[in-house]
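Participant: build the 3D model from these lines:
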Amino acid sequence: MNKNFKTQEAIRRWDMHAETFASGYSEVGDIHREVFLNPTLLDLLDSVHGKRVLDAGCGEGYLSRMLSKLGASVLGIDYSNKMLEIAKDRTPKSLDIRYEHGNLEDLSFLEDQSFDLIVSNMVIQDLSEYDRAINEMYRLLVDGGWFIFSILHPCFITPGSGWVKSEDGEKLYWKVDNYFYEGAYEQAIPLDQDEKLVYFHRTLTSYVDTVIRAGFRIEQLVEPKPSSEILEKYPSFTEDFRCSDFLVFKLAK
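Facilitator: Coordinates of the predicted model:
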């Protein structure tokens, strides 16, 4: 754990590992997005047809492409130049998507109330000044707009969390540790590298207090679970799914 890491270090490491990370993505993202996050996000988003949507932290652009195919006009923002290069290469020119480089902590180049809907998929935990980013999302939304964001579940994915296994490798239980620590930590999942990804952990209380202080109203909190159809496709998740890996907020302005 290292509280001294800032967002700039997270950016450097995402640029370094962008190609390796994106290599595991199909047009529906990686397996965890397919199993847990996409069904939840699409359900909460409802219809996006004709809406101005900000994909806040778009990465290699899979969600931007999904939303555009559903009729949205999409701006994808990411702080990793390398991820944006990959997104542009993977995006057909026929789709109504524009990509811009930017850190969600400061999007002052965008005008107030520019978007009907903002979605941020697994990004807020990559920011040291997440409160500034959430305030920016409030500024950029029209009145009555929605901000939907997903994060690693702060109660279960903590610095030091992980499977405790028997001597023969059987998974016994999921250990949670250091829940009240708030700050940066390094995580090798899903990559095994010398310079790991940098995440920033906060408590659930901190997240809730921050969105309320920004002015948002919490409409829904969802802890995604795989559907029976998904479990038929990926039966291994039946055994592994013992706690929630993700938490999704739906906020109203």
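
Participant: from here on, contacts and neighbour counts on C-alpha atoms
Facilitator: Fine.

Participant: what's the longest strand in the protein?
Facilitator: Using DSSP state E to define each element, the chain has its longest strand at strand 141-152.

Participant: any idea which helix or strand comes after that strand?
Facilitator: Following strand 141-152 in sequence order, the next helix or strand is strand 162-165 (DSSP states H and E).

Participant: so which elements touch that following strand?
Facilitator: In this structure, strand 162-165 makes packing contacts with strand 171-175, judged by 3 or more CA pairs under 8 Å, 6 or more residues apart in numbering; DSSP states H and E.

Participant: which residues sit against the strand it packs on?
Facilitator: Residues from elsewhere that reach strand 171-175 (CA atoms under 8 Å, 6 or more residues apart in numbering): 160-166, 242.

Participant: picking up where we left off before, can you give the distance of the longest strand of the chain from its chain's centre?
Facilitator: 12 Å (CA atoms, centre = their mean, to the nearest Å).

Participant: and it, what other elements does it pack with?
Facilitator: helix 38-45, strand 115-121, strand 246-252.

Participant: straight-line length of stretch 223-241, end to end?
Facilitator: Start and end residues of stretch 223-241 are separated by 12 Å (CA to CA, to the nearest Å).

Participant: buried residues in it?
Facilitator: Within stretch 223-241, the residues that count as buried by 16 or more other CA atoms under 10 Å are 223-226, 237.

Participant: can I get those residues in a markdown table with distance to residue 91 and secondary structure?
Facilitator: Formatted as a markdown table, the buried residues of stretch 223-241 follow (distance: CA to CA, whole Å; DSSP: H, G, I helix; E, B strand; the rest coil):
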| residue | distance to residue 91 | secondary structure |
| --- | --- | --- |
| 223 | 30 | coil |
| 224 | 28 | coil |
| 225 | 29 | coil |
| 226 | 28 | coil |
| 237 | 30 | helix |
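
Participant: out of these, which is nearest to residue 20?
Facilitator: Residue 20 has its nearest neighbour among the buried residues of stretch 223-241 in residue 237, at 23.8 Å by CA to CA.

Participant: compare with the first, here's sequence two:
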Amino acid sequence: MSDRKIVDPNLYDADYYYHDNEGCHEYARGLDVAIHPKYKHVLEIACPQEGDEILDVGCGRGELLYYCAKRGAHVLGLDYSRAAIDIARQTIQMLPVEMRAFVKAEMGDVADHNFSHRYDLIFMLDVFEHMNDDQLERTCEKFKKILKENGRIIITTPNLYYEKYLQPLKMALDLPFRFLKWTFRVIRGKYRPKSAGEFLENALKVRVVGRGEAGKALHVNVSTPRKIRVMLKDFKVDIWCEDPSWAPISLIAKKWWGRQIVAVAQYK
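Facilitator: Modelled structure (predicted):
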């Protein structure tokens, strides 16, 4: 692995993957019982086929390896976290015996890894934000070498515009509804404030959800659609933003400020 600056892989430990990483609850329930919406969505976008060669960059627990293998694809999961690879290899063992030979999980940094295949599909789900610009530039160069002529790269990542603008705006616009909610709680006897000041503090406080210090250490490069397009300048890219919220402001602004960015890249 390169000795260039990267997020410390030891921060991605087993506790992170089992308890603090998106999709951990579905994973605990069972991959054939519950599929996290992000995996369901990208599988619908990508439509992996039997015999496809697939690379999952930042494979984490290995859910995508599992689901692609179930469709008959040959899959390589790559992650520089030892804990991720250990868990992903356990996930591979959940597959029927005849499918396991077509799936591997290897430890490494995609920018420096020596690949033996070219790929029909390359997934990079919620990984972009964990890589610095130097890593991303070298990764995109590597993609040019290992993506098949008609292959596709599927990227999802949080949207900086959402975190800076839409989320705070949504919280501010929600104030009247928060006031009514807390008022009805008092009327119904479910909340007895000690003072008018305490009531107003709860009813009018804007709470913008943040990642905390630990989350900030991991999410070093939350980006915008424009930045992703620049990074993928050598590819033909379709980029859009998504936001599951039905709030009116989300429906209006999600095209640019939606919570999640989705990019599908191919050779020009």
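
Participant: kindly provide the TM-score of these chains.
Facilitator: Taking TM-score structural alignment, normalised by the length of the first structure as the basis, the two superposed chains have a TM-score of 0.71; 217 aligned residues with a CA RMSD of 3.6 Å.

Participant: tell me which stretches of the stretch 1-150 of the second structure form strands.
Facilitator: Counting by DSSP state E, counting those that start in this stretch, the stretch 1-150 of the second structure has strands at residues 53-57, 74-79, 103-107, 119-125, 147-158.

Participant: rebuild those as CSV, extending it with distance to residue 211 of the second structure and mean neighbour count.
Facilitator: Formatted as CSV, the strands of the stretch 1-150 of the second structure follow (distance: least, CA to CA, whole Å; neighbours: other CA atoms under 10 Å):
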stretch, distance to residue 211 of the second structure, mean neighbour count
strand 53-57, 23, 26
strand 74-79, 22, 24
strand 103-107, 27, 20
strand 119-125, 18, 22
strand 147-158, 12, 20
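
Participant: between the helices and strands packed on strand 141-152 of the first structure, which one is closest to residue 96 of the first structure.
Facilitator: strand 115-121 (14.6 Å).

Participant: from the chain's centre, how far out does that closest one sit?
Facilitator: With CA atoms, centre = their mean, you get 12 Å for strand 115-121 of the first structure.

Participant: helices or strands next to it in the packing?
Facilitator: strand 52-56, strand 141-152.

Participant: distance to residue 69 of the first structure added to these, as a markdown table?
Facilitator: Shown next, in a markdown table, are these (distance: least, CA to CA, whole Å):
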| stretch | distance to residue 69 of the first structure |
| --- | --- |
| strand 52-56 | 12 |
| strand 141-152 | 19 |
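
Participant: just give me the match in the second structure for residue 187 of the first structure.
Facilitator: Using TM-score structural alignment, the partner of residue 187 of the first structure in the second structure is residue 211.

Participant: I should have written residue 139 of the first structure there, sorry.
Facilitator: Match for residue 139 of the first structure (TM-score structural alignment): residue 145.

Participant: now its match. Nearest residue, chain neighbours left out?
Facilitator: residue 118 (7.7 Å; CA to CA, 6 or more residues apart in numbering).

Participant: tally of neighbours for the match of residue 187 of the first structure?
Facilitator: Residues lying near residue 211 of the second structure (other CA atoms under 10 Å) number 10.

Participant: next one: it from residue 218 of the second structure, what distance?
Facilitator: 9 Å.

Participant: could you do residue 239 of the second structure as well?
Facilitator: Applying CA to CA to residue 239 of the second structure and residue 218 of the second structure gives a distance of 24 Å.

Participant: number of residues surrounding residue 209 of the first structure?
Facilitator: 11.

Participant: residue in the second structure paired with it?
Facilitator: Matched to the second structure by TM-score structural alignment, residue 209 of the first structure sits across from residue 230.

Participant: and residue 56 of the first structure, by the same measure?
Facilitator: Aligned by TM-score structural alignment, residue 56 of the first structure pairs with residue 57 of the second structure.

Participant: my read: that match touches residue 122, true?
Facilitator: Yes: the criterion here is CA atoms under 8 Å, and residue 57 of the second structure meets it with residue 122 at 7.2 Å.

Participant: what's the following helix or strand after the top helix by length along the first structure?
Facilitator: In the first structure, with assignment by DSSP state H, the single longest helix is helix 7-22. Using DSSP H and E, the helix or strand that follows helix 7-22 of the first structure in sequence is helix 31-32.

Participant: off-centre distance for that following helix?
Facilitator: Counting by CA atoms, centre = their mean, helix 31-32 of the first structure comes out at 13 Å from the chain centroid.

Participant: and what of stretch 97-115 of the first structure?
Facilitator: 17 Å.

Participant: now the end-to-end length of that stretch.
Facilitator: 14 Å.

Participant: in the first structure, which residue is closest to the centre?
Facilitator: residue 122 (1.0 Å; CA atoms, centre = their mean).

Participant: translate it into the numbering of the second structure.
Facilitator: Structural correspondence for residue 122 of the first structure with respect to the second structure (TM-score structural alignment): residue 126.

Participant: in contact with the residue nearest to that match when sequence neighbours are not counted, which residues?
Facilitator: Residue nearest to residue 126 of the second structure in three dimensions, not counting chain neighbours: residue 157, with 4.6 Å by CA to CA, 6+ apart. By CA under 8 Å, 6+ apart, the residues touching residue 157 of the second structure are 125-129, 222-223, 260-262.

Participant: tell me how many other residues crowd residue 204 of the first structure.
Facilitator: Residue 204 of the first structure, neighbours per other CA under 10 Å, totals 15.

Participant: which residues does residue 20 of the second structure contact?
Facilitator: Contacts of residue 20 of the second structure (CA under 8 Å, 6+ apart): none.

Participant: any figure for the gap between it and residue 14 of the second structure?
Facilitator: For residue 20 of the second structure relative to residue 14 of the second structure (CA to CA), the value is 10 Å.

Participant: circling back: confirm the match of residue 209 of the first structure sits in a strand?
Facilitator: No: judged by DSSP: H, G, I helix; E, B strand; the rest coil, residue 230 of the second structure forms no part of a strand; its state is helix.

Participant: mind putting the helices and strands packed on strand 141-152 of the first structure in CSV, distance to residue 135 of the first structure included?
Facilitator: What follows is these, written out as CSV (distance: least, CA to CA, whole Å):
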stretch, distance to residue 135 of the first structure
helix 38-45, 20
strand 115-121, 12
strand 246-252, 12
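
Participant: ok, the corresponding residue of the first structure for residue 160 of the second structure to residue 250 of the first structure distance?
Facilitator: Matched by TM-score structural alignment, residue 160 of the second structure corresponds to residue 154 in the first structure. Distance of residue 154 of the first structure to residue 250 of the first structure, given as CA to CA: 16 Å.
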